[in-house]
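Engineer: Below: sequence and its predicted model.
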Amino acid sequence: MSPAPGGAGAAVRVFIVDDSAVVRQVLQAVLARDPGIQVVGVAPDPLFALQRMQREGWPDVLILDVEMPRMDGITFLRKIMQEHPLPVIICSTLTEKGAQLTLDALAAGAFSVLTKPRVGLKDFLVESTAEFGQTIRAAARANTSHLAHSARSARPAAPSAPAPSATAQAAPGASLLALHESTEKIIAMGMSTGGTTALERVLVELPATLPAIAVVQHMPEKFTAAFAERLDRLCALQVREARDGERLLPGTVLIAPGGRHLQVRRSGAQYHAEVRDGPPVNRHRPSVDVLFRSVAQCAGRNALGILMTGMGDDGARGLVQMREAGARTIAQDEASSVVFGMPREAIRMGGAERVLGLTEIPGAMVEYARR
């Protein structure tokens, strides 16, 4: 029996598709330093890549650019996920257009995103070698069936509607009692790898009557605004990128901006967002632990914490703190996670009151709101 991809004694076989010869050369040179990774091929566009992979064998992980000649990366990704599902890491520059294209790729089943700068690529990749290698090995072990499911069930986003004011209040006919009760509760959610599609699958099932939801999804700067806009077009809830000082209102979802921490503070019966700079926590900014700890302190038993798919252990200790403060807590189960790292650590530490599959989480959130 041969070793599993990325397991002990097995080098992860990687194929690189990028129209830039410089990017291909730098990626090859950087990955060659990792004895656990083997670059088995490179190609300047998807059609060449497809021919080679069909002829020479499929890799364990595909590294794919988004904007390329002859066939764009997203079209190629959808084709791959339909014909031969495998983990795909998107290589994208940090531009507004690139952010939207990358979100489309994640919705189509991509495993993760590598953000490459327009200048200083070699230095950036050399500095990120360890993290990049960890991502590739995690991709090789990922639950590919969930990535393929994302590709099959990706929903087109409707045209954007004007965003409501951050200070908007409930409609005149709304129940003041319901508003008061809702502001006493808060839901905090955290996720990383595989989380963009997992969060979408949860939020689209929820009514607009839930308590305020604060979310940390590990994403680079410039990506979270486009991500929030996409979710807002798909959901009954109002979704937007969090702004410092704004109130968390029932029926709204605030997503931590990439590159900044999100915390929640309470003033009387109201919750407010604090968006802050600061050092990375658990190698991440925003960090799930930062959000969860703040919610444990300001909401205690009036909160629900949910930790979902992702690499590493960010959020595990914060979920423990939430549970110790009296909050209800949920961890996503292994069977429905793309990567089980973060929820597994929370379960191991005793932070998860319940362990639920992805399709069970929306119902649990509605149940919590109705109590």
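Structural biologist: Structure received. Numbers count the residues shown, from 1 in each chain.
Engineer: From now on I want contacts and neighbour counts done on CA atoms only, so please keep to that.
Structural biologist: Will do.
Engineer: Enumerate every residue touching residue 334.
Structural biologist: By C-alpha atoms under 8 Å, 6 or more residues apart in numbering, the residues touching residue 334 are 340, 343, 344, 357.
Engineer: ok, and here's another one to check against it:
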Amino acid sequence: MPINVLVVDDSIVFRTKLNLSLSKDPEIKVIGTAMDVEDALKKIKELKPDVVTLDIEMPNANGFELLKTVMPTNPLPIVVVSSLPANALDALSLGAVDFVKKPEAGVVDSTETFIAKLIEKIKIASKANVKHIERPSAVQPILAQNSSSAISRNLSFNSNTIIAIGASTGGTEAIINVVKDLPASTPPVLIVQHMPATFTKLYADRLNRICKMRAKEAEDFDRVLPGQIIVGAGGYQMTLKKDDNGYYIRSVIGEKVSGHSPSVNVLFDSVAELVGRNATAVILTGMGSDGASGITKIRRLGGYTIGQDKDSCVVYGMPMEAFKLGGIVKQLPLDMIAEDLFARLKNRII
């Protein structure tokens, strides 16, 4: 059965282009188009699409209003199409499954790449478990006040401890769920979230605003310090290195690995080699297998590994592949991962 898609965009030219382009794929059937939020809400009710592609920047009511209306009560997979990275991230926080950046006007290669990515995202979204997408209003503090107070008193940890996290589809909000309440004295957290350039910087800035730890996008030769979150930059491969002064980051333009740059496997492999038993790795929601072999190396070298469980994943792909390889010590629901990390840290105080 083809994936039934509703296209929502205020531009008749762009709606027509999407309709024609998406319809060329035998696995996709465009069952309707909508010019604005009111039209879209009506057609969602009438046509019951499997996936909606949603333009955010529309006059009058914008795409955010549709997300706010649909996702809390009748969630369905929505792929956002936006020219503004900040808007795409806001849409993800409201429950959108994924996003694609609008093509640059007049650039043929940009349009072709955009269509290919949108088709890929639609197919992934059609398998998404949207009822488990967390929204800010539903997220409660993960760590109880009394349970985190011990770490807040500036206790010292093994200086070799590193936490590495990898995610893809559904990962932006899942990562926030895991890290936002970790105390400021937590050992370094290195993150790879599959995301293009520009978006990773905005995402790191968002983490910095809402987390107790400091957060930044990776830059080449960044020192890796306690209390800091480093997010791999889009289009760059991030690896962990070590010298006489401690750990640092290499962030360099490189070929895609496991289909991605940054790649979770690249980060996890480097953590496995340098940190071994002092590493803690977490693999979260996402399509494909990136990170599965890397987290398995970490476990085989004595590190502690967590995989998000099927029921709480938006897409149970990467954690499933890691589990199948024997790379997971514990499979946990998303809302239990931060507490488990905290318990692990308490046991490693020196």
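Structural biologist: Arrived safely. On a predicted model such as this, the values are computed, not experimentally measured, just so you know.
Engineer: Please state their TM-score.
Structural biologist: Overlay of the two chains. TM-score (TM-score structural alignment, normalised by the length of the second structure): 0.90; 335 aligned residues with a C-alpha RMSD of 1.9 Å.
Engineer: can you give me the helices in the second structure?
Structural biologist: 12-23, 37-47, 63-70, 85-93, 108-125, 145-152, 171-179, 199-210, 264-275, 292-300, 318-324, 334-346 (DSSP state H).
Engineer: Residue 133 of the first structure corresponds to which position in the second structure?
Structural biologist: Using TM-score structural alignment, the equivalent of residue 133 of the first structure in the second structure is residue 119.
Engineer: Tell me the residue in the first structure aligned with residue 193 of the second structure.
Structural biologist: Counting by TM-score structural alignment, residue 193 of the second structure corresponds to residue 217 in the first structure.
Engineer: same check, this time on residue 19 of the second structure
Structural biologist: Match for residue 19 of the second structure (TM-score structural alignment): residue 28.
Engineer: Repeat that for residue 241 of the second structure.
Structural biologist: In the first structure, residue 241 of the second structure lands on residue 265 (TM-score structural alignment).
Engineer: ok, its match to residue 292 of the first structure distance?
Structural biologist: Distance of residue 265 of the first structure to residue 292 of the first structure, given as C-alpha to C-alpha, to the nearest Å: 12 Å.
Engineer: who has more neighbours, these two?
Structural biologist: residue 292 (33 against 18; other C-alpha atoms under 10 Å).
Engineer: Look up the closest residue to that one, ignoring the ones flanking it.
Structural biologist: Nearest residue to residue 292 of the first structure, sequence neighbours excluded (C-alpha to C-alpha, 6 or more residues apart in numbering): residue 318, at 4.8 Å.
Engineer: got a list of what the aligned residue in the second structure for that neighbour touches?
Structural biologist: Taking TM-score structural alignment, residue 318 of the first structure has residue 294 as its aligned residue in the second structure. Going by C-alpha under 8 Å, 6+ apart, residue 294 of the second structure touches 264, 265, 266, 267, 268, 269, 272.
Engineer: again, but for residue 82 of the second structure
Structural biologist: Taking C-alpha under 8 Å, 6+ apart, we find residue 82 of the second structure in contact with 55, 56, 57, 88, 99, 100, 101, 102.
Engineer: hmm, 6 Å instead?
Structural biologist: 55, 56, 101, 102 (C-alpha atoms under 6 Å, 6 or more residues apart in numbering).
Engineer: How many residues are close by the aligned residue in the first structure for the last one?
Structural biologist: The one in question is residue 102 of the second structure. When the first structure is aligned by TM-score structural alignment, residue 102 of the second structure is paired with residue 116. Counted with other C-alpha under 10 Å, the neighbours of residue 116 of the first structure add up to 17.
Engineer: Looks like residue 116 of the first structure contacts residue 90 (just checking).
Structural biologist: No. In this structure, residue 116 of the first structure is not within contact of residue 90 by C-alpha atoms under 6 Å, at 9.9 Å.
Engineer: what's the spacing between the match of residue 318 of the first structure and residue 318 of the second structure?
Structural biologist: For residue 294 of the second structure relative to residue 318 of the second structure (C-alpha to C-alpha), the value is 11 Å.
Engineer: can you list residues touching both of these two?
Structural biologist: By C-alpha under 6 Å, 6+ apart, no residue touches both residue 294 of the second structure and residue 318.
Engineer: For residue 192 of the first structure, which residues are in contact?
Structural biologist: Residue 192 of the first structure neighbours (C-alpha under 6 Å, 6+ apart): 217, 218, 310.
Engineer: was I right about the last one contacting residue 343?
Structural biologist: Spelled out, that is residue 310 of the first structure. No. Between residue 310 of the first structure and residue 343 there is no contact under C-alpha under 6 Å: 7.5 Å.
Engineer: who has more neighbours, these two?
Structural biologist: Shown here are residue 310 of the first structure and residue 343; by other C-alpha under 10 Å, residue 343 has more neighbours (33 against 25).
Engineer: Now check the second structure for the residue matching the more buried one.
Structural biologist: Under the alignment by TM-score structural alignment, residue 343 of the first structure pairs with residue 319 in the second structure.
Engineer: Its match and residue 295 of the second structure, how far apart?
Structural biologist: Counting by C-alpha to C-alpha - residue 319 of the second structure and residue 295 of the second structure are separated by 10 Å.
Engineer: number of nearby residues for the residue nearest to residue 104 of the first structure when sequence neighbours are not counted?
Structural biologist: Excluding the flanking residues, the one nearest residue 104 of the first structure by C-alpha to C-alpha, 6+ apart is residue 74, at 7.3 Å. Neighbour count for residue 74 of the first structure, taken as other C-alpha under 10 Å: 25.
Engineer: What lines up with residue 74 of the first structure in the second structure?
Structural biologist: In the second structure, residue 74 of the first structure lands on residue 64 (TM-score structural alignment).
Engineer: about what we covered before: please identify which of the contacts of residue 294 of the second structure is nearest to residue 220 of the second structure.
Structural biologist: For the contacts of residue 294 of the second structure, the minimum distance to residue 220 of the second structure (C-alpha to C-alpha) is 13.8 Å, reached by residue 267.
Engineer: What is the aligned counterpart of that closest one in the first structure?
Structural biologist: So, by TM-score structural alignment, residue 267 of the second structure is matched to residue 291.
Engineer: Residue 202 of the second structure too?
Structural biologist: Using TM-score structural alignment, residue 202 of the second structure pairs with residue 226 in the first structure.
Engineer: Ok, residue 77 of the second structure next?
Structural biologist: Using TM-score structural alignment, residue 77 of the second structure pairs with residue 87 in the first structure.
Engineer: Would you agree its match is in contact with residue 61?
Structural biologist: Yes. Applying C-alpha under 6 Å, one finds residue 87 of the first structure in contact with residue 61, separated by 5.2 Å.
Engineer: Which one's more surrounded, those two?
Structural biologist: residue 87 (28 against 25).
Engineer: For the more buried one, which residues are in contact?
Structural biologist: 61, 111, 139.
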